[in-house]
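Participant: model this:
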Amino acid sequence: MDLQCCLCWRVALLLLLMPCGLQCMSVHILNEEPVHVIPGSSLVLKARIGQGPLEEVSVVTWEREPETGISPERVTLATCPGRSLKCAGTRPNVHVNVEQQGTTLQINGYSSSDSGVYAVTVTDHTGAKTTAQCIVRIYEEVHHVSVSVNVSHSLLVCGEAWGTDPHFSWFHERVAITKTVGRVSKDGTTLFVTMTPFCGHFTCMVSNKLSYSSATYTAAPCETEDRGTTAAVVCLVLLLLFGGVLAFLLWRRHRHNNRGERLHEHLDDTI
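Facilitator: Okay, here's the model as predicted:
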């Protein structure tokens, strides 16, 4: 009896020293935050529920509140008994599934009013609650692209207002940047120009899943080989024309002199 009593006390002491070993329930949202959702598409949030052998899920609740505000009001999206495989949300476009080790929230026809901080709360059979949160925002189009220049350092910096997940691309005279022109920073926002002279049109294009926009910085005009060739051809043509006109005038003058000499000789013979 003494041995059994001692073992019971040891087990009780272990349970007290390890309150989260066999008794505490946990919940974790799997989506990386912030989550950005394209308007009109579906928001899907998945959460994993961890529970010990002595724990049982009683209620799963999904809620949302504004991301900013002095006293944000929390709205309940769905409340589900733990044993239910599926439960209805508070709106027709809200669907929630509850499984043995997880729960999924789906909102169809997502709009800007659905943005905010989402919370999933799991309540066990003793009434203890644990909560996980995730920030959800609307996917924004690209807006207001601009290019600023630092001529002294041969830098061009591309900026964009508030688009989601912007991708930057650089072009020189409508051709993608090569090593002969310069190099682009890892994030794509900065172009280090190495070509000399610093000339031509530099265009930054910013795009994402919804839209794209661009801005161009115009430096001094570049003197290209084609322009030099064209100028040489024009000069040659003008030179040939001038030479032709000069030759024609000389020939005409020489012919006029010959005719005068012949007329003078003819008069002498007649006399």
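
Participant: only C-alpha atoms for contact and neighbour calcs from this point on.
Facilitator: OK.

Participant: And the strands in the stretch 51-200 of the chain?
Facilitator: 57-65, 75-81, 86-88, 94-98, 102-107, 116-124, 129-138, 146-150, 155-159, 167-172, 175-176, 182-184, 190-193 (DSSP state E, counting those that start in this stretch).

Participant: now those as TSV including distance to Leu250 and mean neighbour count?
Facilitator: Shown next, in TSV, are the strands of the stretch 51-200 of the chain (distance: least, CA to CA, whole Å; neighbours: other CA atoms under 10 Å):
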stretch	distance to Leu250	mean neighbour count
strand 57-65	97	21
strand 75-81	101	18
strand 86-88	104	16
strand 94-98	97	20
strand 102-107	93	19
strand 116-124	91	21
strand 129-138	83	19
strand 146-150	59	15
strand 155-159	60	19
strand 167-172	52	19
strand 175-176	53	11
strand 182-184	57	17
strand 190-193	56	21
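
Participant: after whichever helix or strand His36 is part of comes which helix or strand?
Facilitator: Assigned by DSSP states H and E, His36 falls within strand 35-37. Next helix or strand after strand 35-37 toward the C-terminus (DSSP H and E): strand 43-50.

Participant: For that next one, buried residues please.
Facilitator: Within strand 43-50, the residues that count as buried by 16 or more other CA atoms under 10 Å are Leu43, Leu45, Lys46, Ala47, Arg48, Ile49, Gly50.

Participant: Tell me the one of those nearest Leu105?
Facilitator: The nearest member of the buried residues of strand 43-50 to Leu105, counting by CA to CA, is Leu45 at 5.2 Å.

Participant: Find the centremost residue of this protein, please.
Facilitator: Pro166 (1.4 Å; CA atoms, centre = their mean).

Participant: And that residue, how far from Ile138?
Facilitator: Between Pro166 and Ile138 the computed distance is 14 Å (CA to CA, to the nearest Å).

Participant: what's the answer for Leu16, then?
Facilitator: 45 Å.

Participant: Ok, Arg174 next?
Facilitator: 32 Å.

Participant: run this one through as well so I can compare:
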Amino acid sequence: MRGDMEPRLQQFVRTVLLLHICWLWSVQCLSVRFTNQQSLYVIKGQNLILQAQIELLDGEHVAKVTWDHAAKTSGKTSTIAEFPRKISDERVTLEQQGATLKINGYQAADAGIYTVTVTDQSGLRRSAQRTVQEYLAVHHVSVMVNVSHLVLHCMETWGTEPTYTWLHEKVVVTEKVGHISADGTSLYVSGTFCGHFTCVVSNKLGHSSATYTAEACESTNRSTTAVVVFLLLILTLVVAALVFILWRRRRRLYNRRERLREPYEETL
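Facilitator: Have a look, this model is predicted:
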């Protein structure tokens, strides 16, 4: 009994001393973290990969790594993988001595909070968490308008990482039409508020759009028609002038021939 207690006592003393040294010198003996703390979005059917950064002091080593999953739908927490133990779920694999978790064929039930807990040989434990969500397609795009301020607002229901593109009469909006907000959701019209304004929202899974129809751009149509009519009138006048010049030239040549013919006939 005494022989079993001595190794445990030595390990306890060693752990206490190590923690005291870390506290005294402000050294992080063991640390684990994710380089990106933002939520990870995964497309359904693709692979979920979580990679933790584990840092140890020289001479230390990882004794155990545990991955826990708190489901988003049910809130139930379960251990899905351990290192160095084997994993029962065929979809789950661990790499780099437990630092990297890979789940094949991501499903909606895999969403939630993932916690990785690392234990070193002295029993010291550190944990880190990251939220995983399903990457969703764009749905239900709509456009609202503030006529008094000439502002159009584009809204989308739940798509992941949406990007916004504005069109006016099926052409990408230019500075002549207006300027777009930094997030792309709003269009501030600086030109004539007329015609069709379309907001296209897209992400990795596709796109959807909505159109706001203002009054028809009559002034633009009229000016275009006037220009066309004016050009046709100018072209008609030019053609008429050319025809008249050619007619007069031909008439003069005919008169000359008549004059030359008359003296010749008298000599006969």
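
Participant: any chance of the buried residues of strand 43-50 of the first structure in JSON lines, plus distance to Thr218 of the first structure?
Facilitator: What follows is those, written out as JSON lines (distance: CA to CA, whole Å):
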{"residue": "Leu43", "distance to Thr218 of the first structure": "43"}
{"residue": "Leu45", "distance to Thr218 of the first structure": "46"}
{"residue": "Lys46", "distance to Thr218 of the first structure": "49"}
{"residue": "Ala47", "distance to Thr218 of the first structure": "51"}
{"residue": "Arg48", "distance to Thr218 of the first structure": "54"}
{"residue": "Ile49", "distance to Thr218 of the first structure": "57"}
{"residue": "Gly50", "distance to Thr218 of the first structure": "59"}
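
Participant: from the residues you listed, which is closest to Leu250 of the first structure?
Facilitator: Of those, the one sitting nearest to Leu250 of the first structure (CA to CA) turns out to be Leu43, at 89.4 Å.

Participant: A helix includes Gly3 of the second structure, no?
Facilitator: Yes - assessed by DSSP: H, G, I helix; E, B strand; the rest coil, Gly3 of the second structure belongs to a helix.

Participant: and it, how many neighbours does it have?
Facilitator: For Gly3 of the second structure, the count of nearby residues is 7 (other CA atoms under 10 Å).

Participant: got a list of what it touches?
Facilitator: By CA atoms under 8 Å, 6 or more residues apart in numbering, the contact list for Gly3 of the second structure is empty.

Participant: Hmm, the residue nearest to the centre of the first structure is touching Met205, no?
Facilitator: No - counting by CA atoms under 8 Å, Pro166 of the first structure stays clear of Met205, with 9.7 Å between them.

Participant: Find the nearest non-adjacent residue to the counterpart of His143 of the first structure in the second structure, please.
Facilitator: Residue pairing (TM-score structural alignment): His143 of the first structure is matched to His139 of the second structure. Excluding the flanking residues, the one nearest His139 of the second structure by CA to CA, 6 or more residues apart in numbering is Thr157, at 5.7 Å.

Participant: That neighbour pairs with which position in the first structure?
Facilitator: Checking TM-score structural alignment: Thr157 of the second structure goes with Ala161.

Participant: name the element Asp268 of the first structure belongs to?
Facilitator: Going by DSSP H and E, Asp268 of the first structure is in helix 225-270.

Participant: And Leu246 of the second structure, by the same measure?
Facilitator: Going by DSSP H and E, Leu246 of the second structure is part of helix 218-267.

Participant: so what secondary structure elements neighbour that helix?
Facilitator: On a contact count with 3 or more CA pairs under 8 Å, 6 or more residues apart in numbering; DSSP states H and E, helix 218-267 of the second structure meets no helix or strand.

Participant: Which residues are in contact with Val27 of the second structure?
Facilitator: Taking CA under 8 Å, 6+ apart as the test, what Val27 of the second structure contacts is Ile21.

Participant: Distance of it relative to Thr213 of the second structure?
Facilitator: In this view, Val27 of the second structure and Thr213 of the second structure are 64 Å apart by CA to CA.

Participant: try Trp25 of the second structure
Facilitator: Counting by CA to CA - Trp25 of the second structure and Thr213 of the second structure are separated by 68 Å.

Participant: if I pick the nearest residue to Met25 of the first structure once chain neighbours are set aside, what's in contact with it?
Facilitator: Spatially, and ignoring its direct neighbours in sequence, Met25 of the first structure is nearest to Gln51 (4.6 Å; CA to CA, 6+ apart). Applying CA under 8 Å, 6+ apart to Gln51 of the first structure gives the contacts Leu22, Gln23, Cys24, Met25, Ser26, Gln101.

Participant: Please flag which of these sit within strands.
Facilitator: Ser26 (DSSP state E).

Participant: what about burial for the contacts of Gln51 of the first structure, which qualify?
Facilitator: Gln23, Cys24, Met25, Ser26.

Participant: list the buried ones in stretch 31-44 of the second structure?
Facilitator: Ser31, Val32, Arg33, Leu40, Tyr41, Val42, Ile43, Lys44.

Participant: Run through the residues that contact the second one.
Facilitator: What that stands for is Val32 of the second structure. Val32 of the second structure neighbours (CA under 8 Å, 6+ apart): Ala52, Gln53, Ile54, Glu55, Thr117, Val118, Arg126, Ser127, Ala128.

Participant: so what corresponds to the fourth one in the first structure?
Facilitator: So the one you mean is Glu55 of the second structure. For Glu55 of the second structure, the aligned residue in the first structure is Gly50 (criterion: TM-score structural alignment).

Participant: what's the spacing between the nearest residue to Val62 of the second structure once chain neighbours are set aside and Arg126 of the second structure?
Facilitator: Computed as CA to CA, 6+ apart, the closest residue to Val62 of the second structure that is not its neighbour in sequence is Asp120, at 4.4 Å. Distance from Asp120 of the second structure to Arg126 of the second structure, counting by CA to CA: 9 Å.

Participant: Distance to Gln106 of the first structure added to the buried ones among the contacts of Gln51 of the first structure, as TSV?
Facilitator: Converted to TSV, those look like this (distance: CA to CA, whole Å):
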residue	distance to Gln106 of the first structure
Gln23	30
Cys24	27
Met25	23
Ser26	21
